[in-house]
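Visitor: return a 3D structure for these sequence lines:
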Amino acid sequence: MTFVTKLSFASGDRDVLAETVQELKDTLERKGAECKGPHASSPETVSVPQYKRLRAGDEFSPWRYDVYKRSMEIHGADDIARDVVARDFPDSIHVEVEVDRKKPLGHRRD
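Guide: Take a look at the predicted model:
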């Protein structure tokens, strides 16, 4: 049975995100892991209301910023994927990890 580790990254700092993801991909390739990605998604613009007081009513113009996203998959190489997930990423990057179990073709369901 093969495991697929799916990594999703999001950050408001595009340069740090791109540098971190590329560094991770280079590390995975150097260690011989099968890696797909990074795949970029369109940036999402987030708008946050800003109030002049603690109650609704009087407002400043909303604060707007872009969130950039990247995703990648590690196929097999469970030990390498485990090391990647345990890595310390910059505080400006939000990381989500999902692990799927893939059965080989022709495998019977019981």
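Visitor: hey, let's count contacts and neighbours off CA atoms from now on
Guide: Fine.
Visitor: run through who's touching stretch 72-85.
Guide: 2-8, 24, 28, 31, 33-39, 97 (CA atoms under 8 Å, 6 or more residues apart in numbering).
Visitor: try 6 Å this time
Guide: Contact with stretch 72-85 is made by 2, 3, 4, 5, 6, 7, 33, 34, 35, 36, 37, 38, as judged by CA atoms under 6 Å, 6 or more residues apart in numbering.
Visitor: buried residues in it, which are they?
Guide: 72, 73, 74, 75, 76, 77, 81, 84 (16 or more other CA atoms under 10 Å).
Visitor: ok, back up a step: most neighbours, which of the contacts of stretch 72-85?
Guide: For those, the largest number of neighbours (other CA atoms under 10 Å) sits with residue 5, at 22 neighbours.
Visitor: I have a second one here; can you model it like the first so I can compare?
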Amino acid sequence: MTFVTTLRFTSGDRRVLDDVVNNIKQTAKRKGAELKGPHSKSPNAVRVPLSNCPGRDGGLIDSWRYTIYTRTIHIIGHSEFARATAGRDFPDDIHVEVDVERRTGAGRT
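Guide: All right, here's what the predicted structure looks like:
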């Protein structure tokens, strides 16, 4: 039975996101951990309407636009490395989601 830890990173700052993911990738290589990714998702452009002042009658002005970037990596086995990586302190610009899945070999229940 193998545990696969999926880490999903999202951020509006592409440079910081890529720095964090590349650092994890290099650390995994040094420690001999099996890593899949990073997998990039298409950037998500977000638009937020803004008003001149609070309240219903404030009137709308140009929208605030920003882009959200996503990177996903999978750590196969190496639970100590996965736990240490998921528990790291990441920059405030980075949002991290962690999912752990138990996988069994073919033919096993």
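Visitor: superposing both, give me the TM-score.
Guide: After superposition, the two chains reach a TM-score (TM-score structural alignment, normalised by the length of the second structure) of 0.95; 108 aligned residues with a CA RMSD of 0.9 Å.
Visitor: could the buried residues of stretch 72-85 of the first structure go into JSON lines alongside distance to residue 46 of the first structure and secondary structure?
Guide: Output for these, formatted as JSON lines (distance: CA to CA, whole Å; DSSP: H, G, I helix; E, B strand; the rest coil):
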{"residue": "72", "distance to residue 46 of the first structure": "23", "secondary structure": "strand"}
{"residue": "73", "distance to residue 46 of the first structure": "26", "secondary structure": "strand"}
{"residue": "74", "distance to residue 46 of the first structure": "30", "secondary structure": "strand"}
{"residue": "75", "distance to residue 46 of the first structure": "33", "secondary structure": "strand"}
{"residue": "76", "distance to residue 46 of the first structure": "35", "secondary structure": "coil"}
{"residue": "77", "distance to residue 46 of the first structure": "36", "secondary structure": "coil"}
{"residue": "81", "distance to residue 46 of the first structure": "31", "secondary structure": "helix"}
{"residue": "84", "distance to residue 46 of the first structure": "29", "secondary structure": "helix"}
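Visitor: so where do the strands sit in the second structure?
Guide: Here the second structure has its strands, by DSSP state E, at 2-11, 34-51, 60-76, 94-103.
Visitor: which residues in the first structure does the second one align to?
Guide: By that I understand strand 34-51 of the second structure. Using TM-score structural alignment, strand 34-51 of the second structure corresponds to residues 34-51 of the first structure.
Visitor: mind reading off the mean deviation between the matching stretch and the second structure?
Guide: Its matched residues in the second structure lie on average 0.6 Å from stretch 34-51 of the first structure after superposition (mean CA distance after the TM-score superposition for the first structure).
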